[in-house]
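**Q** fold the following and give me the result.
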Amino acid sequence: MCGIVGYIGHRDSQNILIEGLKKLEYRGYDSAGIAVYTDKGLQVKKAKGRLAVLEDQLTGAPLSGSIGIGHTRWATHGKPSDVNSHPHTNVQKKISVVHNGIIENYIQLKEELIAKGYVFESETDTEVIAHLVSDLYEGDIVAAVRKAVKRIHGAYGLGVLAENEPDKLVAVRMHSPLIIGVGENENFIASDIPAILEYTREVYILNDGEMAVLTKDGVTLTDLEGGPVSRDTYRVDWDMQTAEKGGFDHFMLKEIYEQPKAYRDTMNPRIDGGRVVLPEVGMTADYIRDIRRVHIVACGTAYHAGLVGKTVIERLTRIPVETDVASEYRYRDPIINKDTLVIVVSQSGETADTLAAMREAKRQGARVLAITNVVGSSVARDADDVIVTLAGPEIAVASTKAYTSQLIAFYLLGLYFAQTLGTVDAGTVSATIDAMEKLPEQVERVLDQADVIKRVSEQIKDVDNLFYIGRGLDYTVVQEGSLKLKEISYIHSEAYAAGELKHGTLALITEGVPVIALATQEALFEKTLSNIVEVKARGARVLGIANEGDAEMAKSVDDVLYIPRTLPLLTPALSVVPLQLLAYYVSLARGNDVDKPRNLAKSVTVE
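**A** This next block holds a predicted model:
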């Protein structure tokens, strides 16, 4: 959510800021702006809308200078508008601030500042920071920022410039991701690595409560009291080509097709001789034997991965598992004991609600295991154990390969626990691993049927409502399929447990309503087929998805797509792929911006 880029060095900063912000467009935004120290002092340009609007403004009146900050905003406080866009400045336009996050006590601070005579132009919480820093400024911008953040409550990633000290760029992190890029005679700040990867691979990942002071010649890290922080840089081992479209029309499509590789990369290093090895999990065998319950906590797509994880862990280990939406977890007063393992799942590792839930679980004494796609993220640093999914950077807002890599992580974890507990015999473990190793090639076979899915998408692109049904693990998968369709096509869709149709939902099934029916669980196939017949009898148009060889499906539906057979427990890793493609092609057919759906952000860093 929102993007920050900052530069200090020997190059023209405007181009670096704009190009960096383009690399962060996947995070979601509704306005953009930059502030640059020029020969006329600190100057700001900002505009509602896409970066192209800002670029048009800069074409005839560029901001020339070698130090600057830039921002793409996703509205929280105040509607999207030019005046609410970042960067924000103090009254004299001498101090400029970009900010990701939310300042929880901004009303109190704003009232204090207004009482002192400060005039506010915007509706944002961020403008409070600019005026507060100005109020505390006595010729030392670092000291002023340090004093200001001690008065601020909430989440923030900050970039601050002062016209009177054009040789410094100040950055601070608290509960909102921020990195520092280290170059030769130039340095950078950004809210994510792709923004600066063109210029450097050496980065510092700031921790909460840390400040960085950048000059063109170096970077100084401190805590908020000014105490020195010593840390080695982290070297990024992937390149921009990995984060580019690579010939695909959209990042989402590219990432769907990258899933076979993501499966292999996440799985292969953790399989050895027919067994799962997880050296990154430091739990002793005694600890695992003492686990009495597991809580899986996540948001959105990651939560749907957790629903699959619940079934995987329960079936393989017989340990009871609860799944919770992270934004609700803290507020239901969950029962957490020392024998509770909490698993948090987050693609970015910066999801605010998930972080808050994790911290509450740790406060109550639980051990926390994180599944995330980002090394060095807040979730990865704060958890007791971490399984990093090796999906590579995921740029599209609608998650695909990160979700399926999370499924692979749950399969690995469930098998690892089962090995330790002896709840599954070695032969079953080995057979499950053999089946998992076939998944990448099987996904490729599903992708080969994209034309079938594209044809179906044309039939449903103009509908207002759509339904997904399934039983067992199929029900967990259709929840993710329905979310994908809603996210990027804007069609209202609902996912239902197929057996619940007769308890009310059948009232919504009318002539021509599309229904996507998943029937891959062999033990429930006949039951699901009966539910399909129920909706067909009421005029629904049904796309059925089943395992190869289930000929009965074709007799009962209007269109059918088959996935390769695998173990019932592993089918979600295959059956979700056609649902991802369906969402993509429907969105495309409706003329939507597939990678950047309205009102949504990639990394949700506010609660």
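**Q** contacts, neighbours, all on C-alpha from now
**A** Will do.
**Q** quick one: name whatever helix or strand follows the helix or strand where residue 316 lies.
**A** Assigned by DSSP states H and E, residue 316 falls within helix 300-317. Downstream of helix 300-317, the first helix or strand assigned by DSSP H and E is strand 321-325.
**Q** another one to check against the first:
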Amino acid sequence: MTTTEARTFAHAMLREIYEQPEALRATLAHNLDGNQLKSSIFQNALEAFRGRERLVIAASGSSRHAGLAAEIMFEDMAGLAVDVEYASEYCYRSTHTLQDPCVLVISQSGETADTLAALREARARELATVAITNYAESTMASEADASLPTWAGKEKAIPATKSFTTQLATLYLLTLAVARLRGRMTTQAVSGRCEQLAAIIPALEAALPAWEAKAKELAGQFSSAKTLLYLGRGIHYAIAREGALKLKESAYVQAEGYPAGELKHGPNALVSQEAPLVILATVDREDPDSILRYEKTLQLMRDMQAQNAQMVALVTEGDTAIAEITPHTFAIPATSEYLLPLLEVIPLQLLAYFSAILRGIDVDNPRNLVKAVVQE
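**A** A predicted model of the protein is given here:
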């Protein structure tokens, strides 16, 4: 019996947070044969990428944050130049930006008006298009040259949780496929990375109860906060943005996501006891660039400690340096730099959930929001 079957959940959002291991398993089962990419699944998408050096990603909301993470993946692992657009702005951008790119649209529903308009504009420009949606029969999936469905299952709560993590997983697998197409990665390397992706699912499942308890505790401690600043470097900046969005839409608390290095360029003026920092400070010890980012983030945290800032940190399991700076930490299982976001986002979803519950908010149906924005 799974955790979701054995437990009664007060809200769809919490249930869907706990359904993420199952959703990720379904996504991998669809896209992988063992630790190998299924060529039949990625064939059309790879044709869209073939011969192209550039990629435009158009999306809105949480899907755009998945796109920001994918920007780092595609640039670092596949060697593509990537531009991430707000879908609502793409149609108004000059047609001379990024000549002859592939255009990738991301949408949970596959019906988002702005993103659908971006897809149709790309097709009008005779560009190759790929759609990542949670509904294989959606309009975007039907109209794009290639469709890569996620397998999150129906998501009832308006705040995106399992649809977001399955987007990240699908984007990661697509990046591996494109990296292989472009000769940037061997078959053995792709297989090893697929194995790493599969390995984080049981680790995530095991960590969920502790993350839930910590999120509930911290939501209570920071219930008087008027604003929160979420900070991350590199690929983790995308997750800082997503964490801030979750808090805004779920708990009606002002929050912003920033690159960690930008804090001292203005936002630091906001930092106070009423404006805590949520800092993504994980590290992949096998990646020199990740280590450098971690060391810079650690120094920033020491500087903020000297300012008496309130801090919550996401840290890699076993980290002792950050425990000396703040007691408020979520322990994230160790994995590679590009897979850490799949784990990091979940404690932030839980923090948003419990912050909303403390404020008496109907977290499944936040005010003024709908699941799919089908009118521009």
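**Q** next, the TM-score between them, please.
**A** Overlay of the two chains. TM-score (TM-score structural alignment, normalised by the length of structure 2): 0.93; 364 aligned residues with a C-alpha RMSD of 1.9 Å.
**Q** on that earlier part again, so where is the helix holding residue 316 of structure 1 in structure 2?
**A** Here helix 300-317 of structure 1 aligns to structure 2 at residues 61-78, judged by TM-score structural alignment.
**Q** still on that earlier bit, flag every buried residue along the helix holding residue 316 of structure 1.
**A** Buried residues in helix 300-317 of structure 1, defined by neighbour count with 16 or more other C-alpha atoms under 10 Å: 301-317.
**Q** got it, and stretch 269-276 of structure 1?
**A** In stretch 269-276 of structure 1, counting by 16+ other C-alpha under 10 Å, buried: 270-271, 275-276.
**Q** ok, stretch 191-198 of structure 2 next?
**A** 191, 193-194, 197-198.
**Q** who touches it?
**A** 25, 28, 35-37, 169, 173, 335-336, 339 (C-alpha atoms under 8 Å, 6 or more residues apart in numbering).
**Q** rewinding a little: quick one: which of the buried residues of stretch 191-198 of structure 2 sit in helices?
**A** 191, 193-194, 197-198 (DSSP state H).
**Q** can you give me the strands in the stretch 251-376 of structure 2?
**A** Along the stretch 251-376 of structure 2, the stretches classed as strands by DSSP state E, counting those that start in this stretch are 254-259, 277-281, 311-316, 329-332.
**Q** with respect to burial, which of those strands scores highest?
**A** strand 277-281 (a mean of 26; mean count of other C-alpha atoms under 10 Å).
**Q** what's the average distance of that one to structure 1?
**A** Its matched residues in structure 1 lie on average 0.8 Å from strand 277-281 of structure 2 after superposition (mean C-alpha distance after the TM-score superposition for structure 1).
**Q** from the contact counts, what lies against that strand?
**A** Packing partners of strand 277-281 of structure 2 (3 or more C-alpha pairs under 8 Å, 6 or more residues apart in numbering; DSSP states H and E): strand 227-232, helix 235-251, helix 288-306, strand 311-316.
**Q** now do that strand: which range of structure 1 does it align onto?
**A** Going by TM-score structural alignment, strand 277-281 of structure 2 sits over residues 515-519 in structure 1.
**Q** what residues does the matching stretch touch?
**A** Here stretch 515-519 of structure 1 has contacts from 466-471, 474-475, 478, 525, 528-529, 532, 535, 540-547, 575, using C-alpha under 8 Å, 6+ apart.
**Q** let's see that with 6 Å instead.
**A** By C-alpha atoms under 6 Å, 6 or more residues apart in numbering, the list of residues contacting stretch 515-519 of structure 1 from outside reads 467-470, 474, 525, 542-546.
**Q** tabulate those residues (TSV), appending distance to residue 336 of structure 1.
**A** TSV is the format used below for the contacts of stretch 515-519 of structure 1 (distance: C-alpha to C-alpha, whole Å):
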residue	distance to residue 336 of structure 1
467	36
468	34
469	33
470	32
474	30
525	37
542	43
543	42
544	41
545	39
546	39
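**Q** closest to the centroid, which residue in structure 2?
**A** In structure 2, the centroid-proximal residue (C-alpha atoms, centre = their mean) is residue 66; its distance is 4.4 Å.
**Q** check which helix or strand the closest residue to it other than its chain neighbours maps to.
**A** If the residues on either side of it in the chain are set aside, residue 66 of structure 2 comes closest to residue 168, at 5.8 Å by C-alpha to C-alpha, 6 or more residues apart in numbering. Following DSSP H and E, the helix or strand that holds residue 168 of structure 2 is helix 162-181.
**Q** could you tell me where that helix falls in structure 1?
**A** With TM-score structural alignment as the criterion, helix 162-181 of structure 2 aligns to 401-420.
**Q** what about that stretch, how far off from structure 2?
**A** Mean for stretch 401-420 of structure 1 is 0.7 Å (mean C-alpha distance after the TM-score superposition for structure 1).
**Q** show me what counts as buried in that stretch.
**A** Across stretch 401-420 of structure 1, burial judged by 16+ other C-alpha under 10 Å covers 401-419.
**Q** so can I have JSON lines of the buried residues of stretch 191-198 of structure 2 showing distance to residue 274 of structure 2?
**A** Converted to JSON lines, the buried residues of stretch 191-198 of structure 2 look like this (distance: C-alpha to C-alpha, whole Å):
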{"residue": "191", "distance to residue 274 of structure 2": "47"}
{"residue": "193", "distance to residue 274 of structure 2": "41"}
{"residue": "194", "distance to residue 274 of structure 2": "42"}
{"residue": "197", "distance to residue 274 of structure 2": "38"}
{"residue": "198", "distance to residue 274 of structure 2": "40"}
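**Q** which two of the contacts of stretch 191-198 of structure 2 have the greatest separation?
**A** 37 and 335 (20.1 Å; C-alpha to C-alpha).
**Q** for the alignment partner in structure 2 of residue 371 of structure 1, give me its contacts.
**A** In structure 2, the residue paired with residue 371 of structure 1 is residue 132, using TM-score structural alignment. Residue 132 of structure 2 sits next to 106, 148-149 when contact means C-alpha under 6 Å, 6+ apart.
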